[in-house]
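Visitor: My questions concern the predicted model and sequence given below.
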Amino acid sequence: MNLVPIFKDLVLVGGGHTHALVLRKWAMNPLPGVRITLISPQALTPYSGMLPGLIAGHYSFEQTHIDLVKLSLWANIRFIQDSVTAIDAASNTLELKNRPATEFDVVSIDIGSTPNQSIEGSAEYTTPVKPISEFYQRWNQIQKHAQQQKIRSLAVVGGGAGSVEVIMAIAFKLKQFNTSIQYHLITAADDILPGYNRTVIKRVKQQLKKYHIEIHSSTRVARLGQNTIYCQNADSIVADEIIWCTQAAGSTWLQQSQIECDDAGFMKVRQTLQSLSYEHIFAAGDIANMVANPRPKAGVYAVRQADTLFHNLRAVLLDKSLLEYRPQDGFLSLLALGEKRATGSKSLFSFSGDWVWRWKSSIDNKFMHQFHQLPVLPMASATMINPALIADAEKTEQHDPLKRCTGCGAKVSASVLQQVLNDVLGIGYYQPQDAVRISNNAEIIYQSVDALNACIDDPWLFGRIAVNHALSDLYAMNLKPESAQLLITLPYAGQSIQKRQLKALLQGISLQLETLQCRFVGGHTSEASELSVGLVVNGILQDKPLFNKQGLNPGDKLVISKPLGTGVILAAAMQDKCDGVIFNQAIHSMLQANDQAARVLSKLNVKACTDVTGFGLLGHLHELCLASACSASLNLNAIPCLPGAEALARKNIKSSLYAQNLKTFAAMQWPDAITQQSRFNLLFDPQTSGGLLAGIPAKTYIELDKSFHQQFYTIGEVLAFDDSLVRIQIQDT
């Protein structure tokens, strides 16, 4: 429970090295009253220094990537997986590709760079090295093609450190497939590795020769075609695969903003890492152009900017003095040579060998270890809000949650509410009344109510999940959702933050209601310690059979539409024990409404159905069995589970409602061979926005086609009740 009101929004765009370090530092020393949001199109962000080792097969994918979802859950920050498409610096707004815009008070940008693909054909016929996540997918395809002897020639365009490391790593890896490939390294410069000392260049050239990599220096690419590189003043080069690793470029959306950028699209920043144009906008890593002290694009600068950025983000929020970042003049440079050897230099000194590889690997692994082994965070000690974070107009208000009004005094202000409703629904859509007419139809109306405390720190996604969870009761009866009223409880916060929170929440709710053709007709808002959403939903009868809990018959096949495991995954996330991929798959499941499942079941003479939510699969199946005076047999191995859920259950992670759900079945005796399996625990796992559980008549089930079995899992059968046996039998065959 967070009793600290939020007054400022700090948004980090991009999961680069600098931001990853800043998040780790912030988690260890948070600033009460500030909410951080991380926006990144990838949930797993690569460490560029280990890319050659990943290509060569020296490291696994997991070793070379930072799990941003897991990091965010650990650091207690909000993570949004999306791409920024525009920034409005004047209104403090970021436009996103797949969801509504988000607002900020302070923003920092660390989105890296991409190879410049301005040359004709480069975007269509080459694979850029960055973003690394997209390159790695293509690299996996290249390996398959090489194994199938489909690649005879491969070219890398670019002559810098990244280019030579990439082509040597590729040559080392593909050599293992006994392939005969001609490699080309193409650079417009007079020689490779400009800026490096002659000894390092000589050693790299020796390694390139060992891998039969031909160097094309002073060769400028004019244009590209299918499998062909057309060069200026030189013959064209044929290559089945072309890797683009040229001079980097910045982001188009930054160039199109009011923020001052250089010709290549990099944001111009001061010594404090602030934009030249706006003091509340920062940049770090490759995307930043340090105007006073220009430096090459190198990860060492990004890493060392973290301390300065961490201090200055806090300072600008608190209106304190900022520090200047002073980049070093030179740095240790280590280049991987494909195999487990490396060469490097520092000033006039150079070195090479196996030991240099081990040195480089040790440095890289040490950096990644701090994200793979996240420490237990200390309990928050400081909860007092710095007055500098509070708007002048709100400084006289009572901000201690324990002393704020309850009862009607806990309502969200009318101005905030009306403005958000106008923003989300349009001016005039919602006219306040003391009561509303919930239906314009004469049909019989069924009503249900449900409520959820926020299970994720993303109000837009949470709003959509809350709608799915509440409407599931209507789909479980084969009703058509008609209208919904909301009961929203917002956490204590400053008015601007409260408005943003409510707006994002209502945007998610209204989107999901509109998608499911259910009208929003009103509601109530209040304040409390945490975000929660309740919905009163109304459904009407269709010209289709009504599902109920009394309709099971012996011989019916039991089917379920969604895997189990959201409860244990959400519990693991709260305990910092859940990987980001697993967490995201649970979110994806909760975002799937039950309308399609209900539509399929309504065509199959189904009489008994329910949704699987808080009482778990066994709890809800038990309700069906009692109502229908029957028993059931389940096949434990046939019950679907979300990826990672069973492994988490094996670690004895349980949702808070698990014990109560299990207690309901204390009198039932199942064999130890069943109860000792981790999957057994998931039968009692409470599900948020779970699937539909139904009985399919035996005759109907025989005739079902493949498409049905792609949507539903068959998990058991209905039996006649026998009081000498347990109500629900469980087998693992």
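Guide: Sure thing, it's come through.

Visitor: Please count neighbours and contacts with C-alpha atoms only from this point.
Guide: Noted.

Visitor: any idea which strand is longest in this protein?
Guide: When the chain is parsed with DSSP state E, its longest strand is strand 480-491.

Visitor: next, the one to line up against it:
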Amino acid sequence: LRGAKVTLRTGVRVTEIAADHVVLGSGDKIRSQLTVGAAGAFPHEWLAQTDLPLRDGFIETTPDLSLPGDPTVFAVGDCAAMPFAPRPKAGVFAVRAAPVLYHNLRAALTNGPRKPFKPQKRYLKLISLGEKSALAEKFDLAFSGPALWRWKDRIDRAFMDKLDDLPPMQPPALPDTLAQGARDILAAKPLCGGCGAKVGNTVLRDGLSSLQGPMDAAILSVLGDDAAVLKQPGGGFQVISADHLRALIHDPALMTRIAAVHALGDIWAMGAQPQVALSSIVLPHMSQALQSRTLQEITDAARVIFDHAGATIVGGHTSMGAEMTIGFTVTGTRETPPITLSGAQAGDCLMLTRPIGSGIIMAAHMDGTARGADVAQALNEMAEPQDRQAFHLRRANAMTDVTGFGLAGHIAAICRASRLSAEISADAIPVYSGARDLSDRGVHSSLYHPNVDNAPTRGRSDPLLHDPQTAGGLLAALPPAEAEIAIRDMAAEGKKSCIIGHLTDGEGPITVL
């Protein structure tokens, strides 16, 4: 510090930080154009609200890194205090604790012997000095210079690369004896969660082809509508739809919010006001205490979304299965006939309220190749309700929500029902961050190929058009003047939407410009 002509003052207290000076407890003012507060490690405040054993606010641990009195709970790193071997808060101890923690977690699950953590007393300190120079200290010897900075930079980057460049997960080895065709099925791409796990449109149409038409005059919906439409005896209309999702992530609360928004999409797409919801939950095998806690998390998260939408959860069904599945049956009401797929007109603009690419991002997330920030951004967007967007699109001639069949598939559904064709601009379609890069690398969801077969396109090729979406955007066909009004009104509320193309006379594949 003296070499850098820095004045060091210790044992003083700062009482005020202003834009151009700092005030000390002695009353002295030190002029400052930039004030930086550099504090040591401190415990998170939420720890004090728990019954965990604490020491100076940090979680107290024993030599095997578990808590005193509870050998099933572990703490390491900056949140932990090690009274058995006091050390400063330094990353080196967290890194060195990892193998011991791994061993002891396995031992806790298998009732095996545990290892004590013995942190070293002496460790290398490499501190950047700025201007691509660093200082190294160990055994009370200190050296500095550019070479040490390059060494530190290489060490830091190599460590971070280990967290980014994860080895691909290898599937389990198949037995030598297998039924015909089983090897191809088991060697195929793992089944995606969310709407990437849906059955293809062609299979769905074939499977439902034997259904008879409505036998009750009050049933007004046709095969392919987003929701069933019922005419109410006292006037008005009711719509009803059911949706469920295989879990995309191991977060029951966030997964519930996404599943609820996804289920409400069919109601919003028909211009109806959500009314009631029934839940359909499959919990994986777990202890009764964990079942109770998980179900409470699911219920609380669902209530937030449905309360916001103006709907009431009136019951449901819960069972146990191989994996978590969350779904809802939702009803809605509307005074006038609901918006369907068949009312679009030639010249209508096609509007979209949400980016595409969530299926690719979630598929990459399954095998560890997606960026965490991209996954988090997509999940947060998917969990946001679209009631206000639906309100501003209430004058649409046709509307649907973009889900498992991909954007092209849902545009094709409007075109088939309305006997029209469509032209869309690939550059006008919003895309989730990271999805384009993953698509260019050949990543796709397990429903991608059935979607391509269901909705062929001509012109510019874009795999993202066939990417299955979970809790995707609303896709609406509106006259140009109404579309501009809707975009303006949504923008005034901070809601994004865009025109991605228009509908034309004729029938045939979607044209991508």
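Guide: Structure's in. What do you need? Computed from a predicted model, the values in this text were never measured in an experiment.

Visitor: picking that back up, name the residues that touch the longest strand of structure 1?
Guide: The contact list for strand 480-491 of structure 1 (C-alpha atoms under 8 Å, 6 or more residues apart in numbering) reads 5, 412, 438-439, 471, 474-475, 498, 501-502, 516-542.

Visitor: and the following helix or strand past that strand, which stretch of structure 2?
Guide: Sequence order places helix 495-515 as the next helix or strand after strand 480-491 of structure 1, per DSSP states H and E. Counting by TM-score structural alignment, helix 495-515 of structure 1 pairs with residues 288-308 of structure 2.

Visitor: how far out from the middle of the chain is that stretch?
Guide: 18 Å (C-alpha atoms, centre = their mean, to the nearest Å).

Visitor: how close does that stretch sit to structure 1?
Guide: Compared with structure 1 after fitting, stretch 288-308 of structure 2 deviates on average by 2.6 Å (mean C-alpha distance after the TM-score superposition for structure 1).

Visitor: Now do the buried residues in that stretch.
Guide: Buried residues in stretch 288-308 of structure 2, counting neighbours by 16 or more other C-alpha atoms under 10 Å, are found at Thr294, Leu295, Glu297, Ile298, Thr299, Ala301, Ala302, Arg303, Ile305, Phe306.

Visitor: next one: stretch 41-56 of structure 2
Guide: If you call a residue buried by 16+ other C-alpha under 10 Å, then stretch 41-56 of structure 2 has these buried ones: Pro43, Leu52, Pro53, Leu54.

Visitor: Name the residues that touch it?
Guide: Contacts of stretch 41-56 of structure 2 (C-alpha under 8 Å, 6+ apart): Gly57, Phe58, Ile59, Glu60, Leu67, Pro68, Asp78, Cys79, Ala81, Lys89.

Visitor: Any chance of JSON lines for the residues you listed, columns neighbour count, distance to Thr511 of structure 2 and secondary structure?
Guide: Output for these, formatted as JSON lines (neighbours: other C-alpha atoms under 10 Å; distance: C-alpha to C-alpha, whole Å; DSSP: H, G, I helix; E, B strand; the rest coil):
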{"residue": "Gly57", "neighbour count": "18", "distance to Thr511 of structure 2": "62", "secondary structure": "coil"}
{"residue": "Phe58", "neighbour count": "22", "distance to Thr511 of structure 2": "61", "secondary structure": "strand"}
{"residue": "Ile59", "neighbour count": "23", "distance to Thr511 of structure 2": "61", "secondary structure": "strand"}
{"residue": "Glu60", "neighbour count": "23", "distance to Thr511 of structure 2": "64", "secondary structure": "strand"}
{"residue": "Leu67", "neighbour count": "20", "distance to Thr511 of structure 2": "63", "secondary structure": "strand"}
{"residue": "Pro68", "neighbour count": "16", "distance to Thr511 of structure 2": "66", "secondary structure": "coil"}
{"residue": "Asp78", "neighbour count": "18", "distance to Thr511 of structure 2": "56", "secondary structure": "helix"}
{"residue": "Cys79", "neighbour count": "17", "distance to Thr511 of structure 2": "56", "secondary structure": "helix"}
{"residue": "Ala81", "neighbour count": "24", "distance to Thr511 of structure 2": "63", "secondary structure": "strand"}
{"residue": "Lys89", "neighbour count": "16", "distance to Thr511 of structure 2": "60", "secondary structure": "coil"}
